[in-house]
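[1] pasting the structure only:
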């Protein structure tokens, strides 16, 4: 009997460790994308640090609440594709207050999705090819940043890329965190060389609240695309991932909690919290132990870990602010390569036969090109026009074209 105690303790610790790994990988793999996105839409360094703090703490609290209430491994994350969308959008009419207003509208739409099934059905009616093409177009310019950075600052950027390449081969899960660690060393060397000190920069976490404002351009150019990307690339896939491990996600409570959390975090600069998708497998799958009834502990420990990681938001923002040009952009671009690959496959990989398949592909490519262009028309960002152009082109090209059963 005594011989079984170490094994029992090991089994009990497994989901907790899996949750900690889930949070560490999720945070270090994409926080640079979040900071890049918030700065792009007008946040100051202090406001970007506040936004990172808000989403990190809120997703931690949401994961703890949902996992302990339903006893299933529901993990919560920020919207990395959404942050990438912000990075490609740039400042909007009304500045940072209008951007936070768009975040709040996104949260309200997520709450409405939980309350009214018709809105979820409407999102589901957006063709996957169009939604994924819009996402691919948003991601593409960011994924090109490492290439541009190599040409301008090779000695700062190449070490980061080399570490990433090595880890992609031997430990893919840690490739982006490893790239960030390499970037941190590059930043430290540069600061030592230039004699720059952290003394004049904020190192302790703090919320920088702003009164959100409504702007038509921000609602159309940020809120609606952010909502579509979050639903199509995070919430719906997140449900599928957890279902694949035998769990049923409580849809309405999940949408209400994450939507309300998004609204609550908006004045502090938090852009969106949602169901985790890729990282969800770390807490819901075999890595969290053989006992499926105890894997909810992994989601709980991930939430607690996020609360701890939130305390580093100001220090990390300072590190990013002091980084040599191109270094953080390289980390962000490398972090998004996997998402770009998935989006391209979703946009172009499911082409059907005949003229219908050609029409689907053409509409998807048009969507991608418009989104990647970064063109602003009437103060409204490219992602909205990409979605509109893709849907219109698909409708026109498929008029009168016979589609295979199931399309």
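    It's in. Predicted model only: the values in this text are computed from it and were never measured.
[2] Could you use CA atoms for every contact and neighbour count after this?
    Will do.
[3] And the nearest residue in space to residue 60 that is not next to it in sequence, which helix or strand is it part of?
    Closest residue in space to residue 60, ignoring its immediate chain neighbours: residue 303 at 3.7 Å, by C-alpha to C-alpha, 6 or more residues apart in numbering. Using DSSP states H and E, residue 303 sits within helix 296-310.
[4] ok, structure two:
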């Protein structure tokens, strides 16, 4: 613990907090919709939030501490979106069975080492291009938000540019402070009093097995979690220089999903967007001290899980434009660094460009998100280019 105290930095603490703020506020509404689609009442919805917060908190904290790198986990946002549209006609206990089934598949993938082997076949420029494509829309969201909330977002952006020049380590802290002060200044002074101070409660429901639901919902949940979340998550770690073993981390997310599935923890995985916030230079200049952001995120996720509905109500105070701008500004450096890594090598540039464009396009085949197809198309282009070069 003495080493942790020596490595502590305010910028890493803030990076962890921003990651949790962005992670919760940007997609908690989708989780609510998924729980409602599963037939959950208000008590079970709070159980979902608590289970997800505890799962992310424990995995972020202990995996980051063990590997001394920012291992950021998250709930499966595309998985939640899938559940919203796929759970019609499925009872709540059968939905729990779906979560357990997907968790077992994730755990087996991690234990077998298969995912780690697959990721080793992906060249770094292709992975960086894919990641840049995933993050690209968040960079655009800064200026999309500026159109609808000009003064708030402009204030945050100018704050970032000025603080980046003078105090780069704390640039995102100043951006966050500027956004919060701006929102409070223009809001009703009584808005904080409307937040309930309650602690959530876990509700256990045993799984029931429906073969149609397992194949029709459980298998797609596993696929979108692996392709849309874990692949970009690994790309974040690799592009930031962290060689954290993938298979054990995937195994732990699968195990956590398995344990918390009966309480509503439908799927855990490596984070991509929030991980990029914690793994970049804005977190800390020294990569060896960035794991503090993982510990910070873990603690804040635990608090969010325990507080349940209180934290959700708190996050709802901040407008969508502020959250979108905060995420985009925090990721500007990461987007630029990954584009540079992807395009710097003439040999891989065209294949990396294809991977980037396919990912940005948002195309989806067979229900699998564009991040997977970006890597696949990029690798295919690279293989064809290498064969053509050797033939000539």
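    Ah, there it is. Because the structure is a prediction, the values reported are computed rather than measured.
[5] I'd say the residue nearest to residue 60 of the first structure and residue 59 touch.
    Yes: counting by C-alpha atoms under 8 Å, residue 303 of the first structure touches residue 59, with 6.9 Å between them.
[6] any residues in contact with both of those two?
    residue 76 (C-alpha atoms under 8 Å, 6 or more residues apart in numbering).
[7] which residues in the stretch 101-250 of the first structure form helices?
    117-125, 128-143, 145-152, 154-170, 175-194, 216-218, 224-230, 236-244 (DSSP state H, counting those that start in this stretch).
[8] gap between the residue nearest the centre of the first structure and residue 380 of the first structure?
    Central residue of the first structure (C-alpha atoms, centre = their mean): residue 80, 1.2 Å from the mean position. Distance, residue 80 of the first structure to residue 380 of the first structure, using C-alpha to C-alpha, to the nearest Å: 21 Å.
[9] next SSE after the helix ranked longest in the second structure?
    Criterion DSSP state H: the longest helix present in the second structure is helix 10-37. Remark: after helix 10-37 of the second structure, the chain's next helix or strand is helix 42-67, criterion DSSP H and E.
[10] relative to helix 10-37, how tilted is that following helix?
    Going by axes from the mean of the first three to the mean of the last three C-alpha atoms, to 10 degrees, helix 42-67 of the second structure is angled at 140 degrees with respect to helix 10-37.
[11] Buried ones in helix 42-67 of the second structure, by neighbour count?
    44-61, 63-65 (16 or more other C-alpha atoms under 10 Å).
[12] what packs against it?
    The contact analysis (3 or more C-alpha pairs under 8 Å, 6 or more residues apart in numbering; DSSP states H and E) places helix 42-67 of the second structure against helix 10-37, strand 73-75, helix 246-260, strand 268-270, helix 291-307.
[13] what's the first one packed up against?
    Which is helix 10-37 of the second structure. helix 42-67, helix 77-86, helix 171-185, helix 273-279, helix 291-307, helix 309-317, helix 320-343.
[14] now do the fourth one
    Here strand 268-270 of the second structure touches helix 42-67, strand 73-75, helix 246-260, going by 3+ C-alpha pairs under 8 Å, 6+ apart.
[15] so which of these comes closest to residue 106 of the second structure?
    Closest approach to residue 106 of the second structure among those is made by helix 246-260 (4.9 Å; C-alpha to C-alpha).
[16] my guess is residue 288 of the first structure meets residue 282, correct?
    Yes: with contacts counted by C-alpha under 8 Å, residue 288 of the first structure reaches residue 282, the gap being 6.7 Å.
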